[in-house]
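Quick one: sequence and predicted model below, then my questions.
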Amino acid sequence: VDNSVTNPGGDNGGETVSCATYTLDGATFKGEAEGVNCIYSQAFASNAKEITSSFVIPALDNDGVHVFEGALFIGDDVDTSTGAVIDSDGPTLSIEAGATIAFTKPESFIRVARGANIEAIGEVDKPIVFTSIKEVDGDDSTTAQIGDWGGVQVNGRGHSIRCTAAAAAQDMCNHAAEGIVSYYGGNDPQDSSGILKHIVIKYAGFGVEGDELNGLTLNAVGSGTTIDYVHVHNGFDDGIELFGGSVNLKHIVITDTGDDGIDWDEGWKGYGQFILVRSNEYGNHGFETDGAKVDPLSADAQDLVTTVSNPTIANATVVTTGDQGAEGRRTGAGMEMKEWGKAQLANMLFVNSSSVDGAGCFDLYNEKDQSGDAGVHANANNGDIAFMSSIFACGKNFEDVNTPLTDSLANFDITSWFTGGENNQLIGFADFANVLAADGVSTAATITDSQGTA
């Protein structure tokens, strides 16, 4: 459907502005051209309307912006326990390279239902930008801030520890997502929810009463989904949070979030590669990781479709402030692992410029799992948490143990564990200034290759 509109005499010089349009139940809905921009009222999209038709959001000339006055929900969200069936051939939201999409309200966010898809494929010089209206409205009296809009949420049909194997096999896995109630989970680890590539998400992460939304939330999203070249900036909560699933992350940048850079939970088992997290004085952990909700060795866990989180992460740099942050809050560790979690971690660099009293590079937090056989200290001791070719360069490299270790773990020493790993290195605070600048960049006067040639 052609929704081109010519606005003679406006700010666009009489050029054609093509806004998005779709047909639903015999009615056509379209954005309205206003100058170089397209405006979408709540009749087009809102948190009370699920769009079940595919449509395209085009790139606009002259720095035009697609402005949404409500939420944008793609696909029919269903609870299969009520007898409803997920539409496996649900609609696709396609977004052209170079498009900018802005939201006007904190409670507005993008949600992709199970069975639906988002195809947001930008380019290096034409990324797709999701942002606050305050960044692009040209009004010098308003300034974009964290939490100006909700963020992007994708609900998939992958595994989550919230679901039993029997329920997943019958397509009866329905766990409520954060924000306005919707459902995720299933029995397809390879499920595809589409592609997010060369995108930027800014000033998002909050707005739904009772929940703090993230810049990008991936709920039981399968490995058939592509998440590549994604930058999340100035989010209220986490940059990216993963609840189960096996989706992979690649070329990720997280800057200046209000909570964690990347947070995983509910049994995520994907891969992450080429990641940069930089926190400011408001941020918490670079990585915060939750393994499970119950001890995976307990009777309560034996019928779950999946157990603990166990991703593989490689080539990541995390730069945190380490010391006490803004408004008296204490910033978090570069990475915190807790609740029976596992992970394989290679080529990792954690750095901060804190004093020895600041937060550490790494924290095995055992408040719940304590000295259990499947706890984080036990997992580290037996190789289920392992660092390889990694560097810690913080004022304090390790956080103190939260709950005293007992039994077979009484003599566990985290420093010996880390340095005993393959090609790992600790850099003391006294040597820090001679090796890494506060932003994690090498201060060497001469850069050489592997043969020592400058």
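It's in.

When you work out contacts or count neighbours from here on, use the C-alpha atoms and nothing else.
Noted.

For the stretch 101-250 of the chain, just list every one of the strands.
Secondary structure of the stretch 101-250 of the chain (DSSP state E, counting those that start in this stretch): strands at 110-112, 117-121, 128-132, 152-155, 175-176, 183-184, 194-202, 216-219, 226-233, 240-243, 248-255.

here comes the other one, which I'd like you to weigh against the first:
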Amino acid sequence: MVSFSRRSKFLLATSATLFLASCGADDVASPGAGSLPITIVQPAPTPTPTGTATPTALTNAQIALATTQSGVTVTADEQVAILNAGQNNNLQGFGNTLNGVYPISGTSLAAASNPQTVLGNTSFIQNTSYVGALSGPNDSAFSGWTCSSTAASFLNSASCTAVPAIGTGGSAAACPAGTTDDGLVQTFRACRLPQQITSDLTLPKIAGVFYRFRGQTEVGDINATTGVTLTIAAGVVLAADSSETSNDLLLVNRGSRLNAVGTADAPIIFTAQQNLASNGVSDATQGLWGGVVLLGRAPTAVCAAGTGPNDANGSSPTCQQAIEGVTGRFYGGTNQADSSGTLQYVQIRYTGIAISEGNELQGLTLGGTGSGTTIDHVQSHNSSDDGVEIFGGATNLKYFVVTGADDDGFDVDNGWRGFMQFIIAAQKASGSTADSFATEIDSNGAEDLLPRTYGRYANFTFVQTNSAPAAIRLRGGADFAFVNGVVKTASGGACVNIIAGAGDGATRTTIRAADSALQDVGPPTFNSVYFQCQGR
């Protein structure tokens, strides 16, 4: 009996022969005896997803840089122990988490803490539910009033190298009272400020007009016998005079005020005259003038010879100190709530002059300015020294961004006591000094001077794009707390560098236990900080 399989093969072969014959293929050769070979190609198997590879964990020495000062060392292990003592910190961050200074997604990189609770401040500090200065890729808090560069690009913000929006009509414009007509620069009317402003002066926004200042331009009397206010309208552009060689800067003496209040759509811009011509500056330009200096009557811990010492309350009526970068201009006093004016929606571009080693002018310098001084929505761009340096006083900062600084982003010392929130430091990609940090915090090498340097940072984003030794340097016995932050460093860069310059064992300054007799609240604290160190 023929099997079913063989019969099926026979019927198939017969049918195929008849079909070919019907097509005129009677002489088609038979394949001959045996079975017809059939090759079956199997599809490639779908690979099993492996997920994102987790890099090798960083060592403590890669996270924290140990520095010996005056024979005292805080080891990397001890520094990491301080970080681990906080809540919600991530010390092993890696991967594609930031697009410049913006988070890639709206999901917080670490579980946020309530900064009001952690820092004990509900009047200045806002509660937030995310870490870093920005909540996500579409956060518009820094849009428009900032300028963009390779250091950091902001949503809907013009390039820092672009000519500011001065407007047209300069040839027909008239300079306001109190200024001098310096003629046309490019197509803009230059209205020069007096070098010594001895009475109240208002600079209105006039289409086609910019305000030029030359040399050391001062507001008020150096002896603080009279109070003078310089008021600047929204959208005004001020430019340092590049037609001569003197060090240009704007300095507000104790007892006087600078009220520069811009808007998100019309920021006030302090820049150099080179910035008024197309291609007059580049992304690498810096150090064209000396920046803005505000001096106040709030306490300082560092007193000039014969004027101190001060105490924890800053109550010494004689303690004062000379400000860096100029000669014979002092800050300090006993008024914690002193006001040196208001800076809101302001850009300060292409600043920084080194007079000598350790004697520099920054983007913004605050000397003994009090809590009555309002500073928010301010950008310091491409300073050849620090973005902002604060010597003593009690001024708080909010929405402050430092881009492209050659040295530190936020440098605080000499007994500054205050709060900062929504702050960004994005360093230049190359060329910055080897000793630069996103923030440098100390007491000028004097570990127990009073008032003790005391600061609180909330919602900060620090991006070190060069090979600086670390992002956060904390030393000199300063008391600090950090909450809701993002710290990212380049390859070779640690995230923190905590230094003690005196003491031994448990008595080492900066990390010792609280001691009210020394106005010391204890070791630094870190909560809800995402650390992405070593270029990971």
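Thanks, I have the structure now. Please read all numbers here as calculations on a predicted model, not as lab measurements.

that older thread, take the strands of the stretch 101-250 of the first structure and lay them out in a markdown table including mean neighbour count and distance to residue 373 of the first structure.
A markdown table is the format used below for the strands of the stretch 101-250 of the first structure (neighbours: other CA atoms under 10 Å; distance: least, CA to CA, whole Å):
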| stretch | mean neighbour count | distance to residue 373 of the first structure |
| --- | --- | --- |
| strand 110-112 | 25 | 38 |
| strand 117-121 | 22 | 40 |
| strand 128-132 | 25 | 44 |
| strand 152-155 | 25 | 33 |
| strand 175-176 | 18 | 28 |
| strand 183-184 | 26 | 30 |
| strand 194-202 | 23 | 39 |
| strand 216-219 | 28 | 28 |
| strand 226-233 | 23 | 34 |
| strand 240-243 | 26 | 24 |
| strand 248-255 | 22 | 29 |
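
Could you say which one of the ones you listed comes nearest to residue 102 of the first structure?
Among the strands of the stretch 101-250 of the first structure, strand 128-132 comes nearest to residue 102 of the first structure, with 4.8 Å by CA to CA.

Residues contacting that closest one, please?
Contact with strand 128-132 of the first structure is made by 95-104, 120-122, 144-145, 148-149, 198-204, as judged by CA atoms under 8 Å, 6 or more residues apart in numbering.

returning to what we had before: among the strands of the stretch 101-250 of the first structure, which is nearest residue 62 of the first structure?
Smallest distance to residue 62 of the first structure across those (CA to CA): 15.1 Å, for strand 128-132.

how about the strands of the stretch 101-250 of the first structure in TSV, adding distance to residue 367 of the first structure?
Formatted as TSV, these follow (distance: least, CA to CA, whole Å):
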stretch	distance to residue 367 of the first structure
strand 110-112	34
strand 117-121	39
strand 128-132	37
strand 152-155	30
strand 175-176	25
strand 183-184	28
strand 194-202	33
strand 216-219	25
strand 226-233	30
strand 240-243	21
strand 248-255	27
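
how about the helices in the stretch 1-150 of the first structure?
Under the criterion DSSP state H, counting those that start in this stretch, helices of the stretch 1-150 of the first structure are mapped to 133-136.

Test my guess that residue 286 of the first structure contacts residue 331.
No: with contact defined as CA atoms under 8 Å, residue 286 of the first structure does not count as touching residue 331 (9.8 Å).

how about residue 23 of the first structure, what does it touch?
Contacts for residue 23 of the first structure were tallied using CA under 8 Å, 6+ apart; they are 29, 53.
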